[in-house]
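Colleague: Need a 3D model of the following:
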Amino acid sequence: MAVSVWSLGNPELGGWGLWLSPRRQPLFAWHGPTQRLRALVSLAGVALLMALWLLWLLQSSPGGAPMPQPTLTILIWHWPFTYPPPELPSNTCTSYGVARCHLSTNRSLLATADAVVFHHRELRDGWIRLPLAERPRGQPWVWASMESPSNSHGVSDFRGIFNWVLSYRRDSDIFVPYGRLEPREGPAPPLPPKDRVAAWVVSNFRERQRRVQLYRQLAPHLQVDVFGRANRRPLCASCLLPTVSRYRFYLSFENSQHRDYITEKLWRNALAAGAVPVVLGPPRATYEAFVPPDAFVHVDDFGSARELAAFLTGMNESSYRRYFAWRDRLRVRLVEDWRERFCAICARYPHLPRSQVYQDLQGWFQS
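Modeller: Here you go, the predicted structure:
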């Protein structure tokens, strides 16, 4: 709809009017100084509305320039397991593919931070206290933990406090797995040569754990070389992958069995090392949500440890190689850095519920 101003008669007599073209029907007309002033105000209002309308069209059109988004500030109240915290340059999250995200450990930003993160281990051990009295109204607080419920005591102390959860659980507000498979660019590297059967790296070795019980049952039927503090054969960080790569199988046994709890024991110790993981953790269907079904051996598929051992030792080379078919098109992406995990808050921020509160955090976590 076009708008035109047309003169009517002698301008000195105040004969002006606002018309709609092309039919030239008068929107309004006026005569005299008072009417002219009122009409000018109305005209200015019409012009403002038209400008706003054009701006809306520009923003909503595919080629329109989007409005710049503000930079989010994520305050980490205490860096997990570490003091002092790492350096956090301004491009920290940009390096992980997340723009306009500023991580900080400066507690003086509490009043202005867009979200504040609290790691459970420091809360549980009393190293930090929640600044409840200084909490700004409506500020989202994030409870973060990558441990299983069996190793996360004291969660029941935090009822009605946290708005969002960052964890390995797929139903977390900020879901951060220990690793994932991504499309591979270029050919896969050759599989490391194998001259040994099975390896296991373990530090937390307790007889009540199911993984220890299963190992006891496997040991008479399967040669398993055990490394780690539990066996007084620790491996340095740079030694782990070269050591495990010589083995056909790796025992990716989780320390406890919980929903979605799949850790670096699968991603780094087995898949990244080039060994077939023999997994003990959540059900097979959960693992298949992360990796192809023919990329691992699940202990639940066998009626006994002896049956499992017979399957592993009786596998021929052709069958063994099929467990690595995924490597032709996928590669392992480890998510081990807490900086990357915290940057994920910004990526999820626009989609997170603002009014949500975990009234029973422990009930949710143990479900």
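Colleague: make it CA atoms for all contacts and neighbour counts henceforth
Modeller: OK.
Colleague: mind checking how far residue 307 is from residue 43?
Modeller: 87 Å (C-alpha to C-alpha, to the nearest Å).
Colleague: Same question for residue 274.
Modeller: Distance of residue 274 to residue 43, given as C-alpha to C-alpha: 74 Å.
Colleague: So these two - more neighbours on which side?
Modeller: residue 274 (26 against 14; other C-alpha atoms under 10 Å).
Colleague: Nearest residue to the more buried one in space, ignoring adjacent ones along the chain?
Modeller: Of all residues beyond its chain neighbours, the one nearest residue 274 is residue 245 (5.4 Å), with distances taken as C-alpha to C-alpha, 6 or more residues apart in numbering.
Colleague: isn't that neighbour right next to residue 276, touching?
Modeller: No. Between residue 245 and residue 276 there is no contact under C-alpha atoms under 8 Å: 9.7 Å.
Colleague: quick one: the helix or strand encompassing residue 118 to chain centroid distance?
Modeller: Element membership for residue 118, per DSSP states H and E: strand 115-119. Distance of strand 115-119 from the chain centroid (C-alpha atoms, centre = their mean, to the nearest Å) equals 14 Å.
Colleague: cool, and stretch 39-57?
Modeller: The answer for stretch 39-57 is 44 Å, by C-alpha atoms, centre = their mean.
Colleague: If you count neighbours, what's buried in that stretch?
Modeller: Residues residue 39 are the ones in stretch 39-57 that count as buried (16 or more other C-alpha atoms under 10 Å).
Colleague: and what of stretch 181-195?
Modeller: For stretch 181-195, the neighbour count (16+ other C-alpha under 10 Å) marks residue 181 as buried.
Colleague: What's the end-to-end length of that stretch?
Modeller: First-to-last distance for stretch 181-195 - C-alpha to C-alpha - comes to 27 Å.
Colleague: what's the following helix or strand after the helix or strand containing residue 52?
Modeller: In this structure, residue 52 sits in helix 33-60 according to DSSP H and E. Following helix 33-60 in sequence order, the next helix or strand is strand 72-76 (DSSP H and E).
Colleague: tell me which strands and helices that next one is in contact with?
Modeller: For strand 72-76, the elements it packs on are strand 101-104, strand 115-119, helix 338-348, judged by 3 or more C-alpha pairs under 8 Å, 6 or more residues apart in numbering; DSSP states H and E.
Colleague: Please generate a structure for the following sequence too, so the two can be compared:
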Amino acid sequence: MNWSMTFMRDADIFFPYGTLERRTDVQNRNYSAIFDQKTKFAAWFVGNCITPNKREKYVEELQRAGVEVDIYGGCCKKGHRLPRFNNEAAKKTLDRYKFYLSFENSNCEDYVTEKLFSNYNYDVIQLVMGGADYKRLLPNNSYIDTADFKNATKMAAYLNVLGNNKDKYIEMLQNKHQLVWNGHNTFDEASYSKSFCTLCEKLNNLDSNRRVYRSMNDHYRISRCPPFTKAEPYYH
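Modeller: As a prediction, the model looks like this:
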């Protein structure tokens, strides 16, 4: 193989699922009204019910610890419709919730997908699970990472306090709105264009960009996408 073109940040051509940009417009929002319209606690849009990092088990633990999580999509037993690829429906749904579960299906290094990006612009605090460096990606005090808690019970206790603290919640939402996702549905044109422009640049300068990988296995080390084992918590 000559080049890698993946979501991993050390790829020859970085090809992320999306990117967030700093806002250039001034946000003049009635955050108090935004908070007051939220009558539900947490939502999760999901269709993959059995995953490598066992995120579904973590959600079950959250529910047992008293967190109300409404599940939309194929993994829901109550028939909630998944408003996927419909920005208006997704916004209308998430406007009622305080939290949204942006849980990846595996904790691979740098792996962060449309689960984070396509729901970023809505007025909801995201709970994240995955192998990405969220501190680099997101504004400080604007999201909640499962890896910051010893277990789901500890996280549930924190969420229940935060969900009833209007000032703290609004502060986090304001921090989140420092950035914006400029994609459409799950397609991020800006990120895709930048990656293919990088590919064109390399193709036009082959002599200075020649690479050879003799082993795909060595390049994509298993350690970059750790398998779940019972000896290791699935939320780390």
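Colleague: and the helix holding residue 52 of the first structure, which stretch of the second structure?
Modeller: Residues of the second structure offer no counterpart to helix 33-60 of the first structure, counting by TM-score structural alignment.
Colleague: now the helices: where do they sit in the second structure?
Modeller: For the second structure, applying DSSP state H gives helices covering 31-36, 55-64, 87-94, 114-117, 134-137, 152-162, 166-176, 189-203, 216-219.
Colleague: which one of those lies closest to residue 11 of the second structure?
Modeller: The closest of the helices of the second structure to residue 11 of the second structure is helix 216-219. By C-alpha to C-alpha, the value is 9.7 Å.
Colleague: ok, average deviation of that closest one from the first structure?
Modeller: Once fitted to the first structure, helix 216-219 of the second structure is off its aligned match by 2.4 Å on average (mean C-alpha distance after the TM-score superposition for the first structure).
Colleague: what stretch of the first structure does that helix fall on?
Modeller: The aligned range for helix 216-219 of the second structure is 361-364, by TM-score structural alignment.
Colleague: Pull out the buried positions in the matching stretch.
Modeller: Buried residues in stretch 361-364 of the first structure (16+ other C-alpha under 10 Å): 361, 362.
Colleague: before we move on, back to that, the residue nearest to residue 274 of the first structure pairs with which position in the second structure?
Modeller: In the second structure, residue 245 of the first structure lands on residue 95 (TM-score structural alignment).
Colleague: give me every residue that touches residue 106 of the second structure.
Modeller: 51, 52, 53, 130, 131, 225 (C-alpha atoms under 8 Å, 6 or more residues apart in numbering).
Colleague: Please list only the buried members of those.
Modeller: 52, 53, 130, 131, 225.
Colleague: As TSV, the residues you listed with distance to residue 140 of the second structure would be great.
Modeller: Below are those laid out as TSV (distance: C-alpha to C-alpha, whole Å):
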residue	distance to residue 140 of the second structure
52	28
53	25
130	17
131	18
225	26
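Colleague: And the furthest pair within those residues?
Modeller: Greatest spatial distance among these (C-alpha to C-alpha): 52 and 131, at 12.3 Å.
Colleague: picking up where we left off before, corresponding residues in the second structure for the strand holding residue 118 of the first structure?
Modeller: On the second structure, no counterpart of strand 115-119 of the first structure exists by TM-score structural alignment.
Colleague: What's residue 172 of the second structure aligned with over in the first structure?
Modeller: Checking TM-score structural alignment: residue 172 of the second structure goes with residue 323.
Colleague: Grab the nearest non-local neighbour of its match.
Modeller: Nearest one to residue 323 of the first structure, counting by C-alpha to C-alpha, 6+ apart, is residue 295 at 4.7 Å.
Colleague: With residue 165 of the first structure instead?
Modeller: Closest residue to residue 165 of the first structure apart from its sequence neighbours, by C-alpha to C-alpha, 6+ apart: residue 143 at 4.9 Å.
Colleague: So which other helices or strands are in contact with the helix or strand containing the one you found?
Modeller: Counting by DSSP H and E, the element that carries residue 143 of the first structure is strand 141-144. Packing contacts for strand 141-144 of the first structure, counted by 3+ C-alpha pairs under 8 Å, 6+ apart, involve strand 115-119, strand 164-167.
Colleague: Present those as JSON lines; the columns should include mean neighbour count and distance to residue 311 of the first structure.
Modeller: Converted to JSON lines, those look like this (neighbours: other C-alpha atoms under 10 Å; distance: least, C-alpha to C-alpha, whole Å):
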{"stretch": "strand 115-119", "mean neighbour count": "22", "distance to residue 311 of the first structure": "42"}
{"stretch": "strand 164-167", "mean neighbour count": "24", "distance to residue 311 of the first structure": "34"}
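Colleague: TSV for those, including distance to residue 346 of the first structure?
Modeller: Formatted as TSV, these follow (distance: least, C-alpha to C-alpha, whole Å):
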stretch	distance to residue 346 of the first structure
strand 115-119	9
strand 164-167	12
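Colleague: Which one, of the ones you listed, ends up nearest to residue 227 of the first structure?
Modeller: strand 164-167 (27.9 Å).
Colleague: thinking again about what came up before, please list which of the contacts of residue 106 of the second structure are preserved in the first structure.
Modeller: Shared with the first structure under both residues aligned by TM-score structural alignment, their matches' C-alpha atoms under 8 Å, the contacts from the contacts of residue 106 of the second structure are 53, 130.
Colleague: Could you work out the most separated pair of the contacts of residue 106 of the second structure?
Modeller: 51 and 131, at 14.1 Å, using C-alpha to C-alpha across these.
Colleague: Dump the contacts of residue 106 of the second structure to TSV, plus distance to residue 91 of the second structure.
Modeller: Putting those into TSV (distance: C-alpha to C-alpha, whole Å) gives the following:
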residue	distance to residue 91 of the second structure
51	26
52	29
53	28
130	24
131	27
225	32
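Colleague: And the contacts of residue 106 of the second structure, which is closest to residue 88 of the second structure?
Modeller: The nearest member of the contacts of residue 106 of the second structure to residue 88 of the second structure, counting by C-alpha to C-alpha, is residue 130 at 26.9 Å.
Colleague: Noted, bye for now.
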